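In: The following comprises the amino acid sequence and a computationally predicted model.
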Amino acid sequence: MQVVSAQRRAKEKGHSDVLYLDPVHKKFVEEVSSCNILMVKDNVISTPLLTGTILPGITRRSIIEIAQNLGIQVSKSALLR
């Protein structure tokens, strides 16, 4: 129910989704409400580590595998907001 409420509030403010931060420091990007997050910068795909609060996603896994097979660098690390 918390996710639905957060999504509703985000949409009311004109946002398309909710971006969740780590629960301890509130400064690292973890995921959005409906999927994992991957970012591209300088030809490197970055995604947060799968620590206790992040669910592993099939699409995330597939993108990482395909990228690595194509020789694209993938970084799994903390993403500062």
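Out: Perfect, thanks for sending it. Everything numeric in this text was worked out from a predicted model, so none of it was measured.

In: make it CA atoms for all contacts and neighbour counts henceforth
Out: Fine.

In: now the helices for the protein?
Out: 2-12, 58-69 (DSSP state H).

In: One more to weigh against that first structure:
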Amino acid sequence: MSRYAVNSLLYRLKKDPEFRARFTRDPGSAVADADLTNAERSAFVARDMRRINELGGYLHLVMSIPGLAASQRATT
């Protein structure tokens, strides 16, 4: 819903290991009750760090959360 909501969720992911573990297991469920727009929620569920940053997520928070980014595998 706002830059504040995006960054609040990022901060929670950084500081709350239990919430981060829940997010890792089921991101959709973890962010279901967050005050986010559909675009923001979709970016978190997809772990699309670029999009989260474009939607107002502070880069230093985005980059400082262990395991947040979706794993990127090379396709051959």
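Out: Thanks, I have the structure now. Owing to the predicted nature of the structure, the values given are computational and were not obtained by experimental measurement.

In: Overlay the chains and give the TM-score.
Out: Here the TM-score for the pair of chains, by TM-score structural alignment, normalised by the length of the second structure, is 0.28; 38 aligned residues with a Cα RMSD of 4.3 Å.

In: still on that earlier bit, so which of the helices of the first structure gets nearest residue 30 of the first structure?
Out: helix 58-69 (12.7 Å; Cα to Cα).

In: just the strands in the first structure please.
Out: Secondary structure of the first structure (DSSP state E): strands at 19-21, 28-32, 39-41, 44-47, 73-76, 79-80.

In: before we move on, the earlier item: generate CSV for the helices of the first structure, with distance to residue 41 of the first structure as supplementary columns.
Out: Output for the helices of the first structure, formatted as CSV (distance: least, Cα to Cα, whole Å):
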stretch, distance to residue 41 of the first structure
helix 2-12, 25
helix 58-69, 14
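
In: nearest to residue 79 of the first structure, of those helices?
Out: helix 58-69 (15.3 Å).
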